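> Need a 3D model of the following:
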Amino acid sequence: MISNFIKNIFGSRNGRILKEYAPLVKKINGLEDKYQKFSQSDFQLETKLLREKFKENNDLDCILAEAFALTREASIRTLGLRHFDEQLLGGIALHFGKIAEMKTGEGKTLVSTLPAYLNSLSGQSVFIITVNDYLALRDSEWMGEIFNYLGLSVGTITSSLAPDERKKAYECDVIYGTNNEFGFDYLRDNMTYELNQKVQSKLSYAIIDEVDSVLIDEARTPLVISGSAKESSNLYLKINKVTQLLIANNKDDKLFTIDEKQKSVSLTEDGHIQIEEIFVKNNLLQKNETLYDPKNIQLLHLIDASLKANLMYHKDIDYVVENNEIVIIDEFSGRKMPGRRWSEGLHQSVEAKESVKIQNENLTYASITFQNYFRLFDKLSGMTGTADTESIEFQQIYNLEVIVIPSHKKMIRKDHIDQVFLTTKEKYNAIIKDISIIHNTGQPILVGTTSIEASEYISKLLKVQKIKHHVLNAKQHQKEAEIISQAGKLSAVTIATNMAGRGTDIVLGGKDISNTGATPLLDNPEKIKKIGGLYIIGTERHESRRVDNQLRGRSGRQGDPGESRFYLSLEDNLMRIFASDKVTEIMKKLGMQDGEAIEHKWVSNSIENAQKRVEAYNFDIRKTLLEYDDIANEQRKVIYNQRNDILSSDDLSLIYNNILRFTCDDLVRNYIPLDIPSSQWDYNLINDTFKSDFSIDIDSSGVIEAGDHNGRETFKKYIQDVINHKIETNLKILSNEDKKELIRNIFLSVIDEDWRNHLNAMDYLRQGIGLRSYAQKNPKNEYKRESFEMFEEMLSVNNFETIKILAKIKISNPNVSDKLTKDENADFDKNKVNSDISRNALCPCGSGKKYKRCCGKL
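Model (predicted):
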């Protein structure tokens, strides 16, 4: 009540911000006459002048009106499209680092050209992120005409692009690509061994199309670059058999319980006992062992993963089996995600369940969440048709404010109240009946489903009724744009799995996608408007209101008529898990019978409340993921900064001296206890350590003079000089350039190896950290503390191993083979080298060269 009173007096914040933008829109419109008089050559000249103007005061805001007006005129001349005032408002919001919510069909792709051109005038590249390669290519070619007319270069990053082509693309003023490609390029750049191998330009400004899909829907799955572990195991198959036995014996939830709301399975005490008995029989456990013994914790994790795989992950809903592999389906977009794998043994457990080849467990080489990748940009903005329902999350996680931009034309779509049935069968019968009635009028229909299974079932029912239709799901990804472009034709019936993020407008009358510009209509749109426009049928409510709104938003674009209705049953997942009790009670009060549908506000409110609860739960999951990744992110920054320093430094002496000093500090700390006189030091242990670790013979007992109260400092200075002398002696045969390259490669190799090991240790820590709660400890705090200790230990080991390699390395004859060996008796056969060795890693023969320039030379 109070908030509504304040809004009535002062207006909403959204309204106040739009009022602040209004003078800028007026100024842009005032420049239209000026730029209409420009010749083609004047546009590129004006771009140069605006760049000079920016350099004078380093403020893009001062040239916003000119840049926007110039872009609009360029768009008119190249594409025949003029930015509306509402699109100008959207562009202004994007420039100021906000999310512009613009309904479907309002021209978001065109809007992005305004802030992209303006921000490119700073000399930094602008990244425009799309949800798939098709849209990246389409938009870069289409909008590229505007940018080229203005004198800007345009690049496109796709999955098929070679490294040298990627580098050229990143040198362009405006770069189109997917969130996955940009994220993976960032990780790969931080794994290179030469500075010129880096491809990605400075992360200055990004515009994310379908921002809710990228920053929210995909935020739960981190980007991971991984490699296969050395050995695979039949353990997953054995555990899968145990799991299936457990499922068969689980009567009255005695062995395990299922919580569909939390998407988790929990073993009971009886379940633990039965599993331990089975494991003992199969020699997976000794008789006196339990699952909770430290060495058996992995078995506990794999059982949990196997139970989830068998009970919570379903074929054609969560994944498909393709070419004897498990391919994940994005639950929000319905798209297949080849190459992506679930972690923590879940993917292997699903492979065991489906009896396909179990791929080796992956070792993580590098990883980052989308949240932390996009927070690396100096400025971030986004566009979508549905962001307002997630505005709190955008604000809290990304510090992005959502601005709702008014539509150019009034929305006249009719959104009918949901129809709710008792059973799924009744629901589908009603859907097919209504499709038949609507189809006979010629009104185009789009049916949205939440799974491949549902889309194929409806298709089967329509075939029985002999109704011609198209199906779009993860199995027909290649035809996506073609199918959607025809969904607005007269009498068209299209079934689509999760319409979220499809990125192609449905134009009444259909459209010819062979031409990206002013596309000709295939049918008369006026005829379709008269019979009601596009009719949206939702076969189930999604967990997120936003995804439902995206489906609805496919109809009623740019003031077109349209209709939408959702058909639900008490057997739907959302209803069954979150809302069935309340809705059943309402149905009983209203005296509903089998076969009848109910349409009532009470029911709609109950469903919306259920969706809000699920959204809150999913937000907590994403927030928790980010809190854990924030810890790893700080460590990632340290490692990547170290790598960048090593790659970019012409003089590595400062880095080397610091590593040597830290190593000697640790040696003294480890082998010489504080406040113990030098006469009581264990000199034999010190001497043996130096001999084995550094191949140095020292008589440390003669170093410290009697009565020297500062013995530790004196000794540290001594060993630092001795180790440094040994390393200089080892490398003196090399030229300065070869020495620098060798040291650089050793630094990077050791960092990468230790960082890989640390990431995998962090994965294991994360998997087991929940058990800390049984000891009345906060898992998050414990993870923070333990991971910090592990990181400090890793840095210490990293320094030690680097110095150890440099001290033990030997160069036999650099003029002949540049062969460097850690051991004089090393026996190395280059024909037996593992093919998985990175071509930029040090060659295992010990030459000090990169593998690609030595034994891996093609």
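
> Please count neighbours and contacts with C-alpha atoms only from this point.
OK.

> if I look at Arg220, how far off is Gly123?
Here the criterion is Cα to Cα, to the nearest Å. By it, Arg220 lies 34 Å from Gly123.

> no wait, Gly442
As for Gly442, its distance to Gly123 is 53 Å (criterion: Cα to Cα).

> Who has more neighbours out of those two?
Gly442 (18 against 12; other Cα atoms under 10 Å).

> Give me the nearest residue to the more buried one, chain neighbours excluded.
Nearest residue to Gly442 in three dimensions, chain neighbours excluded: Ser491, at 4.1 Å (Cα to Cα, 6 or more residues apart in numbering).

> quick one: that neighbour is in a helix?
No. Residue assignment for Ser491, taken from DSSP: H, G, I helix; E, B strand; the rest coil, gives coil, which places it outside any helix.

> what's near enough to touch it?
Shown in contact with Ser491 (Cα atoms under 8 Å, 6 or more residues apart in numbering): His439, Asn440, Thr441, Gly442, Gln443, Pro444, Ile445.

> Now with 7 Å, please.
His439, Gly442, Gln443, Pro444 (Cα atoms under 7 Å, 6 or more residues apart in numbering).

> Considering the residues you listed, which possesses the most neighbours?
Neighbour counts for the contacts of Ser491, by other Cα under 10 Å, peak at Pro444, which reaches 29 neighbours.

> thought that one was touching Tyr535?
Yes. Under the contact definition of Cα atoms under 7 Å, Pro444 touches Tyr535, with a separation of 6.2 Å.

> So the residue most central in space within the chain versus Leu765, what's the distance?
For the chain, the residue sitting closest to the mean C-alpha position, by Cα atoms, centre = their mean, is Phe370 at 4.2 Å. Here the criterion is Cα to Cα. By it, Phe370 lies 22 Å from Leu765.

> Could you say which helix or strand holds the closest residue to the residue nearest to the centre of the chain other than its chain neighbours?
For Phe370, the nearest residue in space outside its immediate sequence neighbours is Ala219; the separation is 5.8 Å by Cα to Cα, 6+ apart. In this structure, Ala219 sits in neither a helix nor a strand according to DSSP states H and E.

> likewise Ser266?
If you go by DSSP H and E, Ser266 is part of strand 264-267.

> list the buried ones in that strand?
Using 16 or more other Cα atoms under 10 Å as the burial criterion, the residues of strand 264-267 that qualify are Val265, Leu267.

> chain center to the following helix or strand past that strand: distance?
Beyond strand 264-267 in the direction of the C-terminus, DSSP H and E gives the next helix or strand as helix 269-281. For helix 269-281, the distance between its averaged C-alpha position and the chain's averaged C-alpha position is 38 Å (Cα atoms, centre = their mean, to the nearest Å).

> now the other sequence, so there's something to compare against:
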Amino acid sequence: MFRVLNKIFDNNQRDVARITKTVVQPVAALEEQTKTVEDLAAAFLALRERVQTGGETLDDVMVEAFALIREAGRRSIGKRHYDVQLIGGAALHQGRIAEMRTGEGKTLVATLALCLNALSGKGAHLVTVNDYLARVGAEEMGLLFRTLGLTVGLIQRDMQPMQRQAAYACDITYVTNSELGFDYLRDNMAQDPSQLVLRADTPLNFAIVDEVDSILIDEARTPLIISGAAEKATDQYYVIAKLVKRLNRGEPAEPGKRTEPTGDYTIDEKSKGVHLTEQGITRLERLLSIDDLYSQENMEKAHMITQALRAKDLYHRDTDYIVSAEGEVIIIDEFTGRSMAGRRYGEGLHQAIEAKEGVKIENENQTLATITYQNFFRLYQKFSGMTGTAKTEEKEFLDIYGSDVLVIPTNLPIIRQDAEDLIYRTKVGKFGAVVQETVQMHATGRPVLIGTVSIETSELLSQLLHQAGVPHNVLNAKYEAQEASIVAQAGRSNQVTIATNMAGRGTDIMLGGNAEFMLGEALESMGLSRYDQATENFIKSVMRKDGQAQQLATLLPGVTPEFVQQAEQMRDAVEQDRVRVREAGGLHIIGTERHESRRIDNQLRGRAGRQGDPGSSRFYVSFEDELMRLFANDRVVAMMDRLGMDDSQPIEAKMVTGAIERAQARVEDRNFGTRKQLLEFDNVMSKQREIVYAQRREVLLGPDADVEESTEGMVADFVEMQLAEFAPLDGDHEQWDLEALKAAIVDAIPALEAFDFETLRTLPAEDAHRHMLEAAADAFDERKAELGPELLNGVSRYVLLQVVDQYWKEHLHGMDVLRQGIGLRGYGQRDPFSEYKFEATNMFNEMIDKLKGEVTKYLFRMQVGGTAAA
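Have a look, this model is predicted:
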């Protein structure tokens, strides 16, 4: 019955059928006609003219555009878009999340929506998770884009501003999520239009987010922050790190057993929290020779102690971070297993870890600009995403981003066999079974991919496999330079690969190996570009066996006839190995632990069975695993004890599998709650940020008349604020404090020193206010005449930008402090979030008021010599 109901209410199937009818079939009807088009670039340019000047929409030209893009792919890179890839391209254009299984060609699918949206002339971004994937995508698909007459840009971490400007000015730009976010923030700190790197007119027009679940869900818990050094001593962290080693970790209170916690402090591993006991507080006060650890003057010490304890007990080397050869603490992304160079834990935690490891402590930073990924991507006029696993998170995509998920059918049926989990009592028993299964699979010639959740586990397994005599490769954050090469060849016979979380690796595991990749590497070692048109033509010719490889090789310096023969032998060897691997059963996946997110487990499984290949997978779990230890049911362990089961006896029971799934669901719900709370808090900041950044952009790029009007308006607002405070309309004239009014206004506008403030008392209140405002306007006109309109606008822009940036920076610091302490309001039976909104609004309004006064003061008091502000 449920299957019938699901089919009736399955919008996904209906949407796929609708796109097939309105897009795929019409594109197929144009295919033969499109093959006769000689100049694809001219044909695509004609579509651009129709969109930009002819009044047609992108939807109007989508079918024709897709037909030309499909033909460009066939001609330039030898890849023709499958019908299911056209469905994916249409979904991306519609601003939806496209779920496509691993190996279905997401890189090629993206070209459809990118090229179509580039016709608007406003730019299109392909956002991916690391520099390598951005570079490979831009270079490989660049041939297709250029065939259509489109320009393609690439953003890499070490690029200079002028290079970034050129890349963003292209029709299509490949960029990582972090570089894009930081460029946006830096643009909103620019002091001159020439410093802007994103397009000035439409900086955020259309984006496709690759591995969208990784970026918009997994990374959404960590906001983007641009920081500047704060004036705070760091040597204190070393002292505190030594001090906390002397503290004893205890156990929290347990209802029915202990009414009080034990030890000096307790740890909550689920929330990563630390709690000092009364005994611990007393001991610390004695060790630090202070009376009250939580007094106002000692709050900083208390905070540093908390972070030092978190660093000591909750953040582990080679699991949460690595220490580089240069002594730098580098965070490891818990979802992708990648190192996150340049990212730092906030609120002093990173410094605490550096102190624990005994490396140089970098200065603590002060926030200069910040935004969450959720609010950043919602700034796009339209954005879409693609990944192999998104349907389980559709509710979050809808709630936060307003995007639904369309599951794209696979080009060929999936025949991978997924075995039930095997659950062991301890990690020792589990790893022994993993090694045993790896040895067995290796003996049959099948390639094996072993997925781990940490570097520590991957290196332990590597030692065990060495002892078992199994040759293998290891891929984790310590060996990222070899990532593409290792993953590309992980499907060869007898290949065993250990890898930390496989999310977003971006390189297909092809059975028998990847001959194109191997050939490309060989050519690059000879100094040739892998994605040059001549090189690409040669590689495609070798793979097609069309007999033209020897002739095309003459266009490549250093490529001899002997090399061509070696390339053909390499291709043939891979093809023969592919047959052997398929017959042996394909790639076998071994998961050594369940990840807290089901999506990551599915991504690991999805590495096998691509494009109709055979394959299999199995997860091994122990009750000592982090997920099981914290969230699974203790009754199962008790049952194993009663049955007398030891490490050699796994269980394969629905009850345990259900416990694992419930544990994962609980963690996912908790993480969703964390992200949602982060977003709710950031939404308050987001509204303020939009106001400040819009004002800033208007000052930076607006016409002189608007800048002058804005500045004059701030002067008037400042004067009105002083009148409201010292000479209110509804107040008694005799009670007006005109001395204070004069002091406040003359301090900012010295030109009003001679103004007779006492005359205001003789006028009706409204007339008095009007008279004061007119005097301020006259003073502004005099300043304008003194400087000249051109210099006044130059000074106004300079003053506005400087003052806005200074006050915004101070406001961000104030918001950080407010956010850290707002949770305490809950103890007073008040809602922390409501309190935060109320306080944040008051702080913002106060900032705006102060800003207007400071702008007024600078404008009238700034000394100007020659033609520039001094």
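
> before we move on, the earlier item: the residue nearest to the centre of structure 1 matches what in structure 2?
Under the alignment (TM-score structural alignment), Phe370 of structure 1 maps onto Tyr373 of structure 2.

> measure the residue lying farthest from the centre of structure 1 to Asp721 of structure 1 for me?
Residue farthest from the centre of structure 1, counting by Cα atoms, centre = their mean, is Ala706 at 62.0 Å. Counting by Cα to Cα, the gap from Ala706 of structure 1 to Asp721 of structure 1 is 21 Å.

> for Leu311 of structure 1, same thing?
Noted for Leu311 of structure 1: a distance of 63 Å to Asp721 of structure 1, by Cα to Cα.

> who's more crowded, these two?
Neighbours per residue, other Cα under 10 Å: of Leu311 of structure 1 and Asp721, the larger number sits with Leu311, 16 against 13.

> residues in contact with the aligned partner of that one in structure 2?
Residue correspondence, TM-score structural alignment: Leu311 of structure 1 in this structure matches Asp313 in structure 2. Residues touching Asp313 of structure 2, when contacts are defined by Cα under 7 Å, 6+ apart, are absent altogether.

> and what of Gln419 of structure 1?
Applying Cα under 7 Å, 6+ apart, one finds that Gln419 of structure 1 lies in contact with Phe566, Tyr567, Leu568, Ala597, Ile598, Glu599.

> Among those, name the buried ones.
Phe566, Tyr567, Leu568, Ala597, Ile598.

> Using TSV, please lay out these together with distance to Leu508 of structure 1 and secondary structure.
As requested, the buried ones among the contacts of Gln419 of structure 1 are arranged in TSV below (distance: Cα to Cα, whole Å; DSSP: H, G, I helix; E, B strand; the rest coil):
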residue	distance to Leu508 of structure 1	secondary structure
Phe566	21	strand
Tyr567	24	strand
Leu568	27	strand
Ala597	30	coil
Ile598	31	strand
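
> For Lys466 of structure 1, state which of the residues you listed is nearest.
Tyr567 (21.8 Å; Cα to Cα).

> Just put the contacts of Ser491 of structure 1 in TSV and tack on secondary structure and distance to Asn670 of structure 1.
Converted to TSV, these look like this (DSSP: H, G, I helix; E, B strand; the rest coil; distance: Cα to Cα, whole Å):
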residue	secondary structure	distance to Asn670 of structure 1
His439	helix	81
Gly442	coil	83
Gln443	coil	80
Pro444	coil	77
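
> with these in mind, which one is nearest to Leu135 of structure 1?
The nearest one, if we look at these relative to Leu135 of structure 1 and count by Cα to Cα, is Pro444, at 24.4 Å.

> what's the distance between that closest one and Ala632 of structure 1?
As defined by Cα to Cα, Pro444 of structure 1 lies at a distance of 50 Å from Ala632 of structure 1.

> same deal with Ser749 of structure 1?
Between Ser749 of structure 1 and Ala632 of structure 1 the distance is 20 Å, computed by Cα to Cα.

> do the same with Phe84 of structure 1
Taking Cα to Cα as the measure, Phe84 of structure 1 falls 45 Å from Ala632 of structure 1.

> now swap in Thr384 of structure 1 and tell me
For Thr384 of structure 1 relative to Ala632 of structure 1 (Cα to Cα), the value is 30 Å.

> Please, where are all the helices along the stretch 351-500 of structure 1?
Along the stretch 351-500 of structure 1, the segments classed as helices by DSSP state H, counting those that start in this stretch run 370-374, 391-398, 424-441, 452-464, 480-485.

> I'd like those written out as TSV, with distance to Phe256 of structure 1 added.
TSV is the format used below for these (distance: least, Cα to Cα, whole Å):
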stretch	distance to Phe256 of structure 1
helix 370-374	34
helix 391-398	34
helix 424-441	28
helix 452-464	27
helix 480-485	41
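
> ok, Thr423 of structure 1 - contacts?
Counting by Cα under 7 Å, 6+ apart, the residues that Thr423 of structure 1 touches are Ser569, Leu570, Glu571.

> Tally up the residues packed near the second one, please.
Which is Leu570 of structure 1. Applying other Cα under 10 Å, we find 20 other residues in the vicinity of Leu570 of structure 1.

> The one 3 residues further on too?
Applying the criterion other Cα under 10 Å, we find 18 residues in the vicinity of Asn573 of structure 1.

> can you check the one 10 residues further on too?
The burial metric for Val583 of structure 1, expressed as a neighbour count using other Cα under 10 Å, is 21.

> do Ser692 of structure 1 as well
For Ser692 of structure 1, the neighbour count with other Cα under 10 Å is 12.

> Which helix or strand contains it?
In this structure, Ser692 of structure 1 is located in helix 683-694 according to DSSP H and E.

> Please list the residues outside that helix that contact it.
Residues external to helix 683-694 of structure 1 that are found in contact with it (Cα under 7 Å, 6+ apart): Tyr671, Ile696, Asp697, Ile698, Asp699, Ser700, Ser701, Lys804, Ala807, Lys808.

> Any of those residues buried? List them.
Among the contacts of helix 683-694 of structure 1, those classed as buried by 16+ other Cα under 10 Å are Ile696, Ile698, Ser700, Ser701, Lys804, Ala807, Lys808.
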